[in-house]
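# sequence-free structure coming up:
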């Protein structure tokens, strides 16, 4: 049985990004903090690898995709992992993760990892914010005041073996070559991890749609341009607003755009006002670039043309490498993945 934990000394707080770390550091001086930064909704996941091997795999993926120095990315992972591996130096590790897709995938990864460690005298606890999340004014943990964070801290709970077992199942489903393992997971009672099911369902929508070959993120981007052209940053803001619980960072957003704007038959045309590149050092530069939906883009949005058939595909989502010979599409109506051929 889990129970509220009262001590606030010698604690490592783990959360999803550096911005949240700053908020926590201001609220809990004297503690240590770790940002578990990894966009797990993109790129390969091999659950048979140890943490170091998986980190190297993901460093390779992001260096090849984003044009960043592999060693620089690799060092970031190593620094992050080194701090995690020192968990036994703390009396407690507290997990602060929101309900969006990326936060939930990171939480699944971490709880699964801790489930295989010798905790000794270290307590693993989880912030519970279900009551606060139901309030209309709730926009995420990162927007909470110091007082609100301290209130949540006082109501944290120790992670149970049931939660660990569920995260083990979810992590291995995420890394499976057959992504229908994730579909089956949605039929399991996941109430002890209240945001897991919605996160998994959202991840499934990143697979190409059965209707037109677009992932849901690609659909939101192109749909924002259906009526008129917009600046690149405005499209990003519209996509985030339509998402409900946004999770796509700007670098990943720009990689989606690059795919949709490139090739002989692009979905989106771009006109750079300042002749700037889409990406610079993993962040978006001054986003003074106009985007316009092409005729092909409109045909795809109306389900008259299939984007995968036009563009082809070579993409990793978890343990599934999507290609023309190994293509999984998501049927939103049935909430099922269907294996097809281009």
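Received the coordinates, thanks. This structure is a prediction, so every number in the text was calculated from the model and none was measured.
# Only C-alpha atoms from now on, for both contacts and neighbour counts.
Fine.
# Name the residue closest to the centre of this structure, please.
residue 102 (2.4 Å; C-alpha atoms, centre = their mean).
# what packs against the helix or strand hosting that one?
Under DSSP states H and E, the secondary-structure element containing residue 102 is helix 101-115. Contacts defined by 3 or more C-alpha pairs under 8 Å, 6 or more residues apart in numbering; DSSP states H and E place helix 101-115 against helix 161-174, helix 196-204.
# going on from the helix or strand harbouring residue 235, what's the next piece of helix or strand?
Per DSSP H and E: residue 235 is located in helix 232-243. For helix 232-243, the following helix or strand on the C-terminal side (DSSP H and E) is helix 250-261.
# ok and that next one relative to helix 232-243, angle-wise?
Here helix 250-261 runs at an angle of 100 degrees relative to helix 232-243 (axes from the mean of the first three to the mean of the last three C-alpha atoms, to 10 degrees).
# which secondary structure elements does helix 250-261 contact?
strand 268-272.
# before we go on, here's another structure to hold up against the first:
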């Protein structure tokens, strides 16, 4: 059978390709919880909208980002030529946003293409080999109700309107918790920063220790080290900072993660006030 599998990134794609070398695998390379999102009817327009941000975010040449998005979108828009299209995604915010974007784009641009979804409640690359090999048997055809829900949920993400975050049950079961987590990230004091910095109330830590503390606090880890680097860097470089460190603009990436960080008086007050508000 001529199959296309779309999944969350290169590591999962490589594992799928090793297991099923005859299948076309498309990694969806975009950190949708970071940077601008627009209300577009075409996937290609969203890609153009995000290209400059991703180039700066990932320190890539803009033309390379544009080329990568164009290739991804071309493969996606040819999905109707495959006998079967499967979406393999995990339960965390990173994956659920990608899943919503893909379903929304398919509904708008490939309305006659059937989609099957494989939802894992853990991380694809952490599954034992036997469980990973069994995933194709768990693929389920997306219903109209699921597609309609995904389109509405994606519109909520783009507009930052959050009614879906309070649902107990949903046609796509991991979306409500993902949107609630996104809501926590888009507030004035991001929840990731709170998770990372609350151990500083006990004393200084290195940035890499803050990153590990943040990941350990998440019910479903979604933020990679590059996203955390950009998040924390903005706060370390602020004119009236919450944190004390020896941060210098343009410093080496590895040196950044070895920085020692402590709270300023303002940071201590902000952290305690945020804790009370939770």
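All right, it came through fine. Keep in mind the model is a prediction, meaning the values are calculated, not measured.
# re earlier: structure 2: matching residues for the helix holding residue 102 of structure 1?
Matched against structure 2 by TM-score structural alignment, helix 101-115 of structure 1 falls on residues 93-107.
# mean shift of the matching stretch relative to structure 1?
The superposed stretch 93-107 of structure 2 is, by mean C-alpha distance after the TM-score superposition for structure 1, a mean 0.9 Å from where its aligned residues fall in structure 1.
# now that stretch, how far from the chain's geometric center?
10 Å (C-alpha atoms, centre = their mean, to the nearest Å).
# what's the answer for stretch 110-130 of structure 2, then?
The answer for stretch 110-130 of structure 2 is 15 Å, by C-alpha atoms, centre = their mean.
# Buried residues, it. List them.
Neighbour counts over stretch 110-130 of structure 2 (16 or more other C-alpha atoms under 10 Å) mark 110, 113, 114, 115, 116, 117, 118, 119, 120, 124 as buried.
# ok, now stretch 202-210 of structure 2?
Applying 16+ other C-alpha under 10 Å to stretch 202-210 of structure 2 flags 204, 205, 206, 207, 208, 209, 210 as buried.
# In structure 1, what sits opposite the last one in the alignment?
In the superposition onto structure 1, residue 210 of structure 2 corresponds to residue 235 when matched by TM-score structural alignment.
# Closest one to residue 168 of structure 2 out of the buried residues of stretch 110-130 of structure 2, please.
residue 119 (17.9 Å; C-alpha to C-alpha).
# Help me confirm that the closest one comes into contact with residue 91.
Yes. If you go by C-alpha atoms under 8 Å, residue 119 of structure 2 and residue 91 touch, sitting 7.1 Å apart.
# Please report how far the residue in structure 2 that residue 288 of structure 1 lines up against lies from residue 191 of structure 2.
Mapped onto structure 2 by TM-score structural alignment, residue 288 of structure 1 lines up with residue 258. As judged by C-alpha to C-alpha, to the nearest Å, residue 258 of structure 2 and residue 191 of structure 2 stand 22 Å apart.
# Can you tell me what sits against the helix holding residue 102 of structure 1?
16, 36, 38-41, 95, 97-98, 161, 163-165, 167-168, 170-171, 195-196, 199-200, 202-203, 245-248 (C-alpha atoms under 8 Å, 6 or more residues apart in numbering).
# So which of residue 258 and residue 191 of structure 2 has more stuff around it?
residue 191 (20 against 14; other C-alpha atoms under 10 Å).
# measure that one to residue 125 of structure 2 for me?
Counting by C-alpha to C-alpha, the gap from residue 191 of structure 2 to residue 125 of structure 2 is 26 Å.
# again with residue 237 of structure 2
Residue 237 of structure 2 is 35 Å from residue 125 of structure 2, by C-alpha to C-alpha.
# and what of residue 229 of structure 2?
23 Å.
# just the angle between the host helix or strand of residue 52 of structure 1 and helix 101-115, please?
If you go by DSSP H and E, residue 52 of structure 1 is part of helix 51-66. In terms of direction (the same axes, to 10 degrees), helix 51-66 of structure 1 departs from helix 101-115 by 160 degrees.
# quick one, helices of structure 1?
Ranges of helices in structure 1, per DSSP state H, are 18-27, 51-66, 70-85, 101-115, 130-133, 146-154, 161-174, 180-185, 196-204, 216-223, 232-243, 250-261, 295-301, 307-311.
# residues touching the match of residue 288 of structure 1, list them.
Applying C-alpha under 8 Å, 6+ apart, the residues near residue 258 of structure 2 are 206, 207, 208.
# Which of the residues you listed are conserved in structure 1?
Compared against structure 1 with both residues aligned by TM-score structural alignment, their matches' C-alpha atoms under 8 Å, these retain 206, 207, 208.
# could you dump the residues you listed to JSON lines with distance to residue 12 of structure 2?
Below are those laid out as JSON lines (distance: C-alpha to C-alpha, whole Å):
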{"residue": "206", "distance to residue 12 of structure 2": "30"}
{"residue": "207", "distance to residue 12 of structure 2": "27"}
{"residue": "208", "distance to residue 12 of structure 2": "25"}
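# how many neighbours does residue 183 of structure 2 have?
17.
# Once you drop chain neighbours, what's closest to it?
Among residues not flanking residue 183 of structure 2 along the chain, residue 162 sits closest, at 7.3 Å (C-alpha to C-alpha, 6 or more residues apart in numbering).
# quick one: contacts for that neighbour?
156, 179, 180, 183.
# Same check on residue 175 of structure 1?
44, 45, 46, 47, 318, 319, 320.
# Show me the two of these that sit farthest apart.
47 and 320 (11.8 Å).
# quick one on the thing from earlier: reformat the helices of structure 1 as JSON lines; add distance to residue 279 of structure 1.
Shown next, in JSON lines, are those (distance: least, C-alpha to C-alpha, whole Å):
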{"stretch": "helix 18-27", "distance to residue 279 of structure 1": "20"}
{"stretch": "helix 51-66", "distance to residue 279 of structure 1": "8"}
{"stretch": "helix 70-85", "distance to residue 279 of structure 1": "16"}
{"stretch": "helix 101-115", "distance to residue 279 of structure 1": "21"}
{"stretch": "helix 130-133", "distance to residue 279 of structure 1": "33"}
{"stretch": "helix 146-154", "distance to residue 279 of structure 1": "33"}
{"stretch": "helix 161-174", "distance to residue 279 of structure 1": "28"}
{"stretch": "helix 180-185", "distance to residue 279 of structure 1": "32"}
{"stretch": "helix 196-204", "distance to residue 279 of structure 1": "24"}
{"stretch": "helix 216-223", "distance to residue 279 of structure 1": "17"}
{"stretch": "helix 232-243", "distance to residue 279 of structure 1": "12"}
{"stretch": "helix 250-261", "distance to residue 279 of structure 1": "7"}
{"stretch": "helix 295-301", "distance to residue 279 of structure 1": "23"}
{"stretch": "helix 307-311", "distance to residue 279 of structure 1": "22"}
